[in-house]
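[1] 3D model of this:
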Amino acid sequence: MKHWRISLANDPGAKVEFDCAQGMTIHAAARDAGYRVRASCKSGGCGICAATLRSGSVDYVSPVSKAKLEGCPPATVFLCQATPTQDCCFSTDWQWSVIDKTPLSRRMATAGKENKEE
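    Okay, here's the model as predicted:
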């Protein structure tokens, strides 16, 4: 199965990179890589996950409303529905966050040790 390299960058200069398997949405790949990116409806209808495609190309796993796309700049891509067809670089006007994938029990145990040391 092919994998494409995805880069997300925002205005303050922060950048993350991760792999996206063929047929997987960029939003899902970001979550699998440990990043929380903006999304609400996850169907391309709200536009909150919109990013600007700087290089590369994408397809959509399901149709995105033409009316929604018409109101956006030409290189706008909805990450919740976009799947890459090659390596891609996107810019965003929003910040992502890192998902802590450590099991809750381990985080709780670690937090308890830190509190005892203080």
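
[2] hey, let's count contacts and neighbours off CA atoms from now on
    Fine.

[3] residues near Thr25, how many?
    Neighbour count for Thr25, taken as other Cα atoms under 10 Å: 21.

[4] Do I have it right that it meets Leu79?
    Yes - taking contacts as Cα atoms under 8 Å, Thr25 lies within contact range of Leu79: 6.8 Å.

[5] Spell out which residues sit in contact with Thr25, please.
    Contacts for Thr25 (Cα atoms under 8 Å, 6 or more residues apart in numbering) come out as Val61, Leu79, Cys80, Gln81, Ala82, Thr83, Pro84.

[6] Quick check: the second one touching Ile26?
    Spelled out, that is Leu79. Yes - taking Cα under 8 Å as the definition, Leu79 is a contact partner of Ile26 at 5.4 Å.

[7] By neighbours, which of the contacts of Thr25 wins?
    Taking other Cα under 10 Å to define a neighbour, the member of the contacts of Thr25 with the most is Leu79, carrying 29 neighbours.

[8] Do a quick rundown of the strands in this protein.
    In order along the chain, the chain carries the following strands (DSSP state E): 3-10, 15-21, 35-36, 50-55, 58-60, 76-78, 82-84, 88-92, 97-98.

[9] Another for comparison:
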Amino acid sequence: MPTVTVQPEGVVVELREGETVLDGLHRAGYAYRIGCRRGGCGVCKVDLVAGDVEYRKPVADTVLPAAERGSGTCLTCRAVPTSDVCITLRNDRLRVIHPLLAFRPGSTSAGGTGTEN
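    Have a look, this model is predicted:
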């Protein structure tokens, strides 16, 4: 299964098969600035530093134009990693929303099991 690493926090979360970046981070106890959650607003855009994603559901070209896709912009509510990915958030920090699930750097698990902390 692919992982998503969020820099500069260093948080690593293992994603489930077909899971979006946003859904995987939320399942693991993390949040950041989001909007519509359906690919129509662009609020959840991040910079894809490494790895590859695909879009299995429609994304409006007006929200994520080809030039942005090509330069490494990723729409996390729709992006499904096809490999391990590394992202940086734009104008936001990763927040813990469920401390019993959230992975902390230095832990031996990839998050989301509920046994960390």
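
[10] Now which residue in structure 2 aligns to Ala33 of structure 1?
    Residue correspondence to structure 2 (TM-score structural alignment): Ala33 of structure 1 is matched to Ala28.

[11] Give me the number of neighbouring residues for that match.
    When counting by other Cα under 10 Å, one arrives at 25 neighbours for Ala28 of structure 2.

[12] Please tell me how far it sits from Asp61 of structure 2.
    Using Cα to Cα, to the nearest Å, one obtains 30 Å as the distance from Ala28 of structure 2 to Asp61 of structure 2.

[13] what comes up buried for the helix ranked longest in structure 1?
    Scanning structure 1 for the longest helix, with DSSP state H as the assignment, gives helix 104-117. Neighbour counts using 16 or more other Cα atoms under 10 Å place no residue of helix 104-117 of structure 1 among the buried ones.

[14] now do stretch 68-80 of structure 1
    When neighbours are counted by 16+ other Cα under 10 Å, the buried residues of stretch 68-80 of structure 1 are found to be Leu69, Thr76, Val77, Phe78, Leu79, Cys80.

[15] Kindly indicate which of these lies nearest Thr102 of structure 1.
    Set against Thr102 of structure 1, the nearest of the buried residues of stretch 68-80 of structure 1 by Cα to Cα is Cys80 (24.5 Å).

[16] Map the closest one onto structure 2.
    Structural alignment places Cys80 of structure 1 opposite Cys77 in structure 2 (criterion: TM-score structural alignment).

[17] Its match and Val21 touch, don't they?
    Yes - look at Cys77 of structure 2 against Val21 with Cα under 8 Å: they come within range, at 6.7 Å.

[18] where do the contact lists of the two overlap?
    When Cα under 8 Å, 6+ apart defines a contact, no residue borders Cys77 of structure 2 and Val21 alike.

[19] so who does Val53 of structure 2 touch?
    Cys74, Ala79, Val80, Pro81, Thr82, Ser83, Val85.

[20] let's go with 7 Å and repeat that
    Listed by Cα atoms under 7 Å, 6 or more residues apart in numbering, the contact partners of Val53 of structure 2 are Ala79, Val80, Pro81, Thr82.
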